[in-house]
Every structure is written in C-alpha cells, then in structure tokens.
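K.L.:
The following block contains a protein sequence and its predicted model.
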Amino acid sequence: MADDMDSRSTRRTKHLFKDALLRLLETESFAYISVKDIVETADFNRTTFYNHYIDKFDLLDDVTKDLLDEFGDALQKSFQKYYPNSKILMKKTDITIFEFVYQNRHGLSICKQTELLPNFSQKCSQAVLDKLIDVWSPQVDMAEHRFKAYTKIFTYGLMGTISGWMSEDFSTSPETVTQEFIDFYNFKVENMH
C-alpha cells in the first residue's frame, strides 16, 4: 500500500514538473529555462526536483518520451482503419492526429530546437513508420516491399504536413489541415481501380 502511494505521489510530482516545463516552453526557449524557473512554476523546491531528475535535460527526456508515446496513440487512433489498399474514405471524426499536434504545439516546439535534440525529426519519422507498420501489418494483404514502400511514403507525407504546419507557426487551423490531408487521401481512394 505504501509503495502504491509513493508511486502515485511520484507520478503526480513528475507530472507537475513536466507540466511546468511545457508551460514555460509556451513563452521561452528551452535554452533560457532554468531549474529554478521549473521548480517555481511547479511550486516545488529544488530538492524535490533533484529527487526525480538529474537536470532539466533529464526532465526534457521524460517530456519527450511522453509526447512520443501520446503521439503514437493518436496516430494509431487516427489511421488504424486507413491501411494500404483500404477502400474506406477517411472521415474527419477519425483523424485526431492534427488536433493532438495543435494541442501539444508548445511541447512539440522542442522539435524546432535542433541543438537540443539532434535528429529528433528523423526519430519521430522512424517512430511513426514503425507504429504504422505495427498497426497495419495484420490488416494488409500485399507484398511486403510494397507495403513498406507505401507506409514510408505515407509517413513522409504526414510528417511533412506536420513539419510544414509547425514552420508556419500553426497559422492554419487544425480543422483545415485535417480536411486537406483527408481530401488528398480520399482522392487516391476514389481513383483506385
């Protein structure tokens, strides 16, 4: 029972530190955020911070891992039934990935800070590719090389759309980006022979 309480307390404390970092990232570059800023925003002391993290980079790693895990979940939810050779037209209600990206745009802003996370965009693309292969494999009946090629192109299209949207500082609404992506996908499905 005590371990469960400690575990809950640890998760709660870590969540508050992660949330503090994400809130700070809304207005400040990671390079200018200090541990002092994080603990003040989280309303804790430095000792508590160092009981859970080595430094702000350790916290950043934890935030990044959470974002990638949640991104993978949103990806699976969005595209599970839209696998290669699926003749189903995409529905806007199914595609939640762009809303997820928009809601997490401040945390995802670390992607633009390439000195912090070298090769992060490549790691994200690889994670997306791996997730889609995992989700789609049981449903696909096509040659493996074609399946992998399709999944790679789909991944690059999706990640390029997200990257371009981020570089435009999300000037387009998530609804519009979602609709544009759906229109592109559905054009392919409608023109399959």
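P.N.:
That came through, no problem. Residues are numbered from 1 along each chain as shown.
K.L.:
For the rest of this, base every contact and every neighbour count on C-alpha atoms.
P.N.:
OK.
K.L.:
can you pull out the helices in the chain?
P.N.:
Under the criterion DSSP state H, the chain contains helices at 2-25, 35-42, 46-52, 56-79, 97-103, 105-108, 120-136, 144-167, 174-190.
K.L.:
Can you spell out which helices and strands pack onto the first one?
P.N.:
In this case it means helix 2-25. Helix 2-25 sits against helix 35-42, helix 46-52, helix 56-79, helix 105-108, with contacts defined as 3 or more C-alpha pairs under 8 Å, 6 or more residues apart in numbering; DSSP states H and E.
K.L.:
Which of those sits closest to residue 145?
P.N.:
Residue 145 sits nearest to helix 56-79 of all those, at 20.1 Å, using C-alpha to C-alpha.
K.L.:
quick one: the residue most central in space within the chain and residue 129, what's the gap?
P.N.:
Centroid-nearest residue in the chain: residue 71, 3.3 Å away (criterion: C-alpha atoms, centre = their mean). Using C-alpha to C-alpha, to the nearest Å, residue 71 is found at 12 Å from residue 129.
K.L.:
Give me the nearest residue to residue 46, chain neighbours excluded.
P.N.:
residue 39 (6.2 Å; C-alpha to C-alpha, 6 or more residues apart in numbering).
K.L.:
Next, count neighbours for that neighbour.
P.N.:
If you count neighbours by other C-alpha atoms under 10 Å, residue 39 ends up with 19.
K.L.:
second one coming, line it up with the first:
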Amino acid sequence: MREMKESRKTRYTRTALQDSLFELMKEKSISQITIKELCENADINRTTFYAHYADQYDLLHKIEDETLAWMQGALDSLIHQTERSEMIKILEGIFQDFIDNNRYLQILISEQGDLDFQKQLFTLIYRQCGLSSSKPLITGTEPYSKEDYLIFVVNGSIGLIQHWLKDGIKRSAKEMAEIIYTLAAQIGEAPMPRNTDKNTL
C-alpha cells in the first residue's frame, strides 16, 4: 500500500510540474523559465523538484522523449504503407492529436518549443512515411541530396504547423495532412528549371 501511495504521489508531482512548465511556456521560452517560478506555479517545493529532475531542461527533455516514443508507436502502422490515401489518413490522425488528444503537443510544436525536438519529430514522421526516399531535386547537372530535401521539408512543415496553431487552427487535421503531404511529395518530384541566361545570377 505504501509503494502504491508513493507511486501515486510521484505521478501527481510529475504531472503538476509538467502542467506548470507548459502553462509557463505558453508565454515564454524554456530559457526564460526559472525553477523558482516553475515550483511556485505547481505548488511544489524545490527539494521535491530536484528529486525528480536536474533542471527545467531535464523536465522538458523527458517529456519530449516520451512524446517521440508515443509518435513512434503511432507510426508503426506506416511500415508497409505505400498508398497516398493511407499515408494522408495516418498524418491526419497525427494532426488531430495535435488538436485535442495530447495536451502538450501544441506547446511542444509552438515557437516557444525546442526546435531540435521539432526537427526530430518531423524527421521521424517523414522517414516513416517514406517521403525522405523521394527522388532528389535536380538543378542544372547537380542533384540535391535526400538529406537536403528532408531538411527543407522538415523545416517548412514546422513553420507551416506553427502558423496553423498560432492562427487558431482554422484548417482541419485532414486539410493539413493533405497540404503537407502534397507539398512534400511535389517538392521531391519536381525538377528545378535549368538557368540558361548567363547574365542572370
């Protein structure tokens, strides 16, 4: 019974600190948040905080790791998917989670979130969707690498989704899935025109 109570207390403490962190991250970046205000906002003392986390970054990174593990599980069904409609359907489910099934995702993907985490998340999504295996772009005689393509698509997607969330989620999850998949696929397939004007830089 004692172990169960301690486990419940631990879960409560972690949840309270996570809620406090994301409440503060709605207004400021992680670098601007102090342990003092994090604990005061959660009504948790600093000693208890340090029993679970090294600092505010450790708290955030543990949440990010859990989110990446959750996303990997959500994407497992994509392993054998090749049909466009099926991949869009799965992306739609992911974006719907951004809206209502994960209380932290909107903050993690926002401008206040960790950009490195956002890149990891979307790289994971696109690799699982097979978008990173698209044909390389061509400009003149030199093709862009698949890595260049993935970096471009990942960063573009992050910006588009941040705008979507910041703008009040005016498009549905299905519309966002179709837009992002279509843009990523078109970028991967469309060759760049050769510049034949020697006077043009």
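P.N.:
Cool, the structure landed. Bear in mind that the values here come from a model prediction, so they are computed numbers and not experimental data.
K.L.:
circling back: Provide a list of residues in contact with the residue nearest to the centre of the first structure.
P.N.:
If you count contacts by C-alpha atoms under 8 Å, 6 or more residues apart in numbering, residue 71 of the first structure has them with 97, 100-101.
K.L.:
so which of these is the most crowded?
P.N.:
Top of these by neighbour number is residue 97, holding 23 neighbours under the definition other C-alpha under 10 Å.
K.L.:
Please list all residues in contact with the aligned partner of it in the second structure.
P.N.:
Aligning on TM-score structural alignment places residue 97 of the first structure opposite residue 94 in the second structure. Residue 94 of the second structure is in contact with residue 74, counting by C-alpha under 8 Å, 6+ apart.
K.L.:
tally of neighbours for the nearest residue to residue 87 of the first structure once chain neighbours are set aside?
P.N.:
In space, and not counting its chain neighbours, residue 87 of the first structure is closest to residue 189: 5.8 Å by C-alpha to C-alpha, 6+ apart. Residues near residue 189 of the first structure, counting by other C-alpha under 10 Å, number 17.
K.L.:
what do you get for residue 73 of the second structure?
P.N.:
Applying other C-alpha under 10 Å, we find 10 residues neighbouring residue 73 of the second structure.
K.L.:
for residue 150 of the second structure, same thing?
P.N.:
Around residue 150 of the second structure there are 22 other residues, counting by other C-alpha under 10 Å.
K.L.:
swap in residue 4 of the first structure?
P.N.:
Counted with other C-alpha under 10 Å, the neighbours of residue 4 of the first structure add up to 9.
K.L.:
Next: residue 187 of the first structure.
P.N.:
Residue 187 of the first structure: 11 surrounding residues under other C-alpha under 10 Å.
K.L.:
before we move on, what about residue 19 of the first structure?
P.N.:
Applying other C-alpha under 10 Å, we find 17 residues neighbouring residue 19 of the first structure.
K.L.:
residues in contact with it?
P.N.:
Here residue 19 of the first structure is in contact with residue 42 (C-alpha under 8 Å, 6+ apart).
K.L.:
Return the residue of the second structure aligned against it.
P.N.:
So, by TM-score structural alignment, residue 19 of the first structure is matched to residue 19.
K.L.:
now swap in residue 56 of the first structure and tell me
P.N.:
When the second structure is aligned by TM-score structural alignment, the residue opposite residue 56 of the first structure is residue 56.
K.L.:
got a list of what its match touches?
P.N.:
Here residue 56 of the second structure is in contact with 21, 30, 33-35 (C-alpha under 8 Å, 6+ apart).
K.L.:
next one: residue 133 of the first structure
P.N.:
Counting by C-alpha under 8 Å, 6+ apart, residue 133 of the first structure touches 148, 151.
K.L.:
still on that earlier bit, out of the helices of the first structure, nearest to residue 91 of the first structure?
P.N.:
Proximity to residue 91 of the first structure, assessed across those by C-alpha to C-alpha, is greatest for helix 174-190 (7.4 Å).
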